[in-house]
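A.B. asks: here's my sequence, what's the structure:
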Amino acid sequence: MEKLFRLKEQGTTVRREIIAGITTFLTMAYIVFVNPSILINVIPGATPGSSLYTQFFGAFMVATIIGSFIATMIMGLYANYPFALAPGMGLNAYFAFTVCLKMGIDWRVALAAVFVEGIIFIVLTITGARSFVVKAIPASVKLATGAGIGLFIAFIGLKSAGIVVSDPATFVSLGHLSDPNVLVAIIGFFIIAALFAMRIPGAIMIGILASTLIGALPIFGVTKYQGIVGKVPSIAPTFMKMDFNLQALGSATFWMVVFTFFFVDFFDTVGTLTGLAESTGFTKNGEFPRASKAYLADAVGTSVGAMFGTSTVTTYIESSAGIAEGGRTGLTAVTVAVLMLLMLFFSPLAMTVPAAATAPALIFVGVLMMKSLKKIDWDDVTEAIPAFITLLMMPLTYSIANGIALGIVTYPIVKLLSGKGKQIHWFTWILAILFVLYLVLLRE
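C.D. replies: Purely as a prediction, here's the structure:
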């Protein structure tokens, strides 16, 4: 154990690492319930209660767990860091609601895009090109992307709960606050907010379970009990279902989707890993030891996750909860991975959780993702405008890709017209031109 994780060198113990792992697991276990509830939307005819719904929901749950387990194990055993990984919030919504439902891309082709994105990430990490890509993308766009995704998934949560509804005159409007689903979601949101404010580990997870119990009360009746423990669902419906058909691979839309998955995954990982490393004192001169191994864990996890049937796997900021408990080595990550694997036996509980109980989690995670906005220089209009466009257009166009594209296109134009053309990286110009071509000529 000592030789594998170097516990004494990091000033920690086995007990402390295991406690840290349990803490991190509690803060991120909600993804086991939330991710399948989002991905199930890509399966035509999968209505709650149907055999098709049960079959695919279970498969997506298993894919979520296996993808998280493998990626987190690699992080713990190979990179020896206390960071946990799982399918990313925001990217799962982009996968389901934008790529599959809005753009009409089959979910199997979308999984192929996720797999390809992971391979690109692996190549960039191995070749050392990661640093170049980081420098080429405008900082304001990178920072606004995280917050924009937060707005996007919060909007999805509000829509899922019925708090926000469509309106022919104003596009969107406030739903009926007396609706049982709306009431359960609102109560759940405040439960999560209160628990999080009191720094109680697993606030989101507890909030989801509490909302599920509240939804089971006769006055609400939104929770349909399916059980708690059961046999492990079959992974067959989603395992190795990636579709690499030539028509898809030859379309600009497919590669736009690949780029969007990569962009968000890459910079979310860079930001999260850097932030977590800094909080633990691992960084030296802006970098941290074994950085390439940590990035590889994320990249490999993405491609492996796609093979099993889940959207992009990424490093979770919730890892900071375990770090705060003293987690300093890969043993923390290994603990998370083992606990995640045990969730395979709780598929009936996952199917019991209604949309009204997962919606508060989406909204609250959206709140947490707003913090990146404080790092943007709002006093510099050439930085503020691209950031604002990126932030605004994600929820309004129901697309993370559109927000990123419009933000990157806006950045060099505003800089050039303001006499700050020298601040523009040459690769940013190439990306901007490609995005203009895509948005004007190629976007379906």
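A.B. asks: hey, let's count contacts and neighbours off CA atoms from now on
C.D. replies: Will do.
A.B. asks: longest helix anywhere in the protein?
C.D. replies: Secondary structure of the chain per DSSP state H: the longest helix is helix 252-280.
A.B. asks: which elements pack onto that helix?
C.D. replies: Here helix 252-280 touches helix 91-93, helix 107-127, helix 139-161, helix 291-308, strand 313-315, helix 319-324, helix 400-417, going by 3 or more C-alpha pairs under 8 Å, 6 or more residues apart in numbering; DSSP states H and E.
A.B. asks: to check against the first, give me the structure of this:
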Amino acid sequence: MLEKLFHLKEHGTDVRTEIIAGITTFMTMAYILAVNPNILAEAGMDRGAVFTATALAAFIATCLMAMWSNYPFVLAPGMGLNAYFAYTVVIGMGYTWKMALAAVFVEGIVFILLSLINVREAIFNAIPMNLKHAVSVGIGLFIAFIGLQNAKIVVDSSTLVGIFSFKDSLEKETFSSEGITVLLALIGIMITAVLLVKNVKGNILWGILITWGLGILCQLTGIYQITPDAGFYSLLPDFSQGISIPSLAPTFFKMDFSKVFTLDFIVIMFAFLFVDMFDTLGTLIGVASKADLLDKDGKLPKIKGALMSDAVGTSIGAALGTSTTTTFVESAAGVAEGGRTGLTSIVAAVLFGISLFLSPIFLAIPAFATAPALVVVGFLMMTSITKIDFEDYTEAIPCFICMIAMPFMYSISEGISLGIISYVLVNVIGGRAKEKKISMVMYILAILFLLKYVLI
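C.D. replies: The predicted structure follows:
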């Protein structure tokens, strides 16, 4: 039956290989179950409900990917997109998380329409490849910066940001709470880095678990002190309520569409749309290339099914109560293990489903344990910088602007906007526009982003 459903022999694989690949992909991206609730909780959302929404969104969207495309790609609420949701839209711009969820839901609907009429492929093809790589690098820097902040390694200072002072922590007698967590986060980053160097499968997840384990050891030995008033809670899973699935009620279909026809809402929705577009298409092309799934023209067969699963998953995820659902680059880990069909995706989806019953474990994982994951994921995303052509300044300068704008301006959308605007302007003013064959789509996008800065 599995052969009939997934055409394993045709793709040069077997059931055992696909199962191992699915488990590997899940292990490399299961950190999202711990990280996503932490990030969206910063926006005022219920962590338990977000955990359930995250697992369900991953399960549903990944099953759709398997059924509609038969590709070994796994989906879940995306990193970077959740940061944009919480830190830019809600905290930075002052929108409620209910309005942000509405924007994600509408984005998914628009994505479905764009996927049906092939607009997403057209936009993707219009953006220069160097700028696509720069978006990935910028998001990586932004995520790493957030990880350092969440771990309190980077703190506010007279120079806007500074490094945590262990000396001050000892003098203020906060080392047993704040200081030790910073130290554990730093140790966790080093541990995860070593696991990455050693090519250990699931290195990011293992980094989280080991860092968390060290924290529990510190709590049991009295080195770490629980101080709820300061935001430092017990690191031990609370099974006092038994094994149960956290209720979706606090977030289920809590979207606020009251501002759906305002310019601000449209801008936010478009930002989600644009970021998700590059995230998904870039991941699909990159992972598909590694799996030798691209045809002789460099195109991905059945890409419409893959894009549709992402789009439908996004709207379903928003209805459940989580940020944009997207294809994870960690799918490459399963591909490296030999995964070539949708069976890999189904295995990972089932594991996400099982994780629903283990919520006390994932919800007990503290921010200092997930911070190393954010830093290392940031590093992995930044490796795309090697693909940028720095010899051509008309390419390199816009890419540089795009990359630094994201962490410095604490906004992914600003980096994308400024990257596109600067690319068009530098090439037009520098007399290279004809040579570069800049598409009409790029000109339209540049004008729209300029209008955004003028009108908003």
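A.B. asks: and F390 of structure 2, that one's in a helix?
C.D. replies: No. Looking at F390 of structure 2 with DSSP: H, G, I helix; E, B strand; the rest coil, it is coil, so not inside a helix.
A.B. asks: just tell me what it corresponds to in structure 1.
C.D. replies: Correspondence of F390 of structure 2 to structure 1, assessed by TM-score structural alignment: W378.
A.B. asks: would you check the span in structure 2 matched by the longest helix of structure 1?
C.D. replies: Helix 252-280 of structure 1 covers residues 263-291 of structure 2 once aligned (TM-score structural alignment).
A.B. asks: would you mark the buried spots in that stretch?
C.D. replies: 265-285, 287-289, 291 (16 or more other C-alpha atoms under 10 Å).
A.B. asks: what separates it from the chain centre, distance-wise?
C.D. replies: Centre-to-centre, stretch 263-291 of structure 2 and its host chain are 11 Å apart (C-alpha atoms, centre = their mean, to the nearest Å).
A.B. asks: so which of the helices and strands packed on helix 252-280 of structure 1 is the most packed in?
C.D. replies: Across those, averaging neighbours per residue (mean count of other C-alpha atoms under 10 Å) puts strand 313-315 on top, at a mean of 31.
A.B. asks: quick one: that strand aligns where in structure 2?
C.D. replies: Counting by TM-score structural alignment, strand 313-315 of structure 1 sits on residues 325-327 of structure 2.
A.B. asks: contact partners for the residue most central in space within structure 1?
C.D. replies: Structure 1 has G88 as the residue nearest its centroid, 1.8 Å off, counting by C-alpha atoms, centre = their mean. G88 of structure 1 makes contact with 311-316 under the criterion C-alpha atoms under 8 Å, 6 or more residues apart in numbering.
A.B. asks: show me what it aligns to in structure 2.
C.D. replies: Residue correspondence, TM-score structural alignment: G88 of structure 1 in this structure matches G78 in structure 2.
A.B. asks: and the gap between that match and M440 of structure 2?
C.D. replies: Separation of G78 of structure 2 from M440 of structure 2 (C-alpha to C-alpha, to the nearest Å): 30 Å.
A.B. asks: same question for D168 of structure 2.
C.D. replies: For D168 of structure 2, the distance to M440 of structure 2 (C-alpha to C-alpha) stands at 56 Å.
A.B. asks: helix, strand or coil for A76 of structure 2?
C.D. replies: The three-state label given to A76 of structure 2 by three-state DSSP is strand.
A.B. asks: that one: what's it in contact with?
C.D. replies: Listed by C-alpha under 8 Å, 6+ apart, the contact partners of A76 of structure 2 are 32, 54-55, 57-59, 61-62, 325-328.
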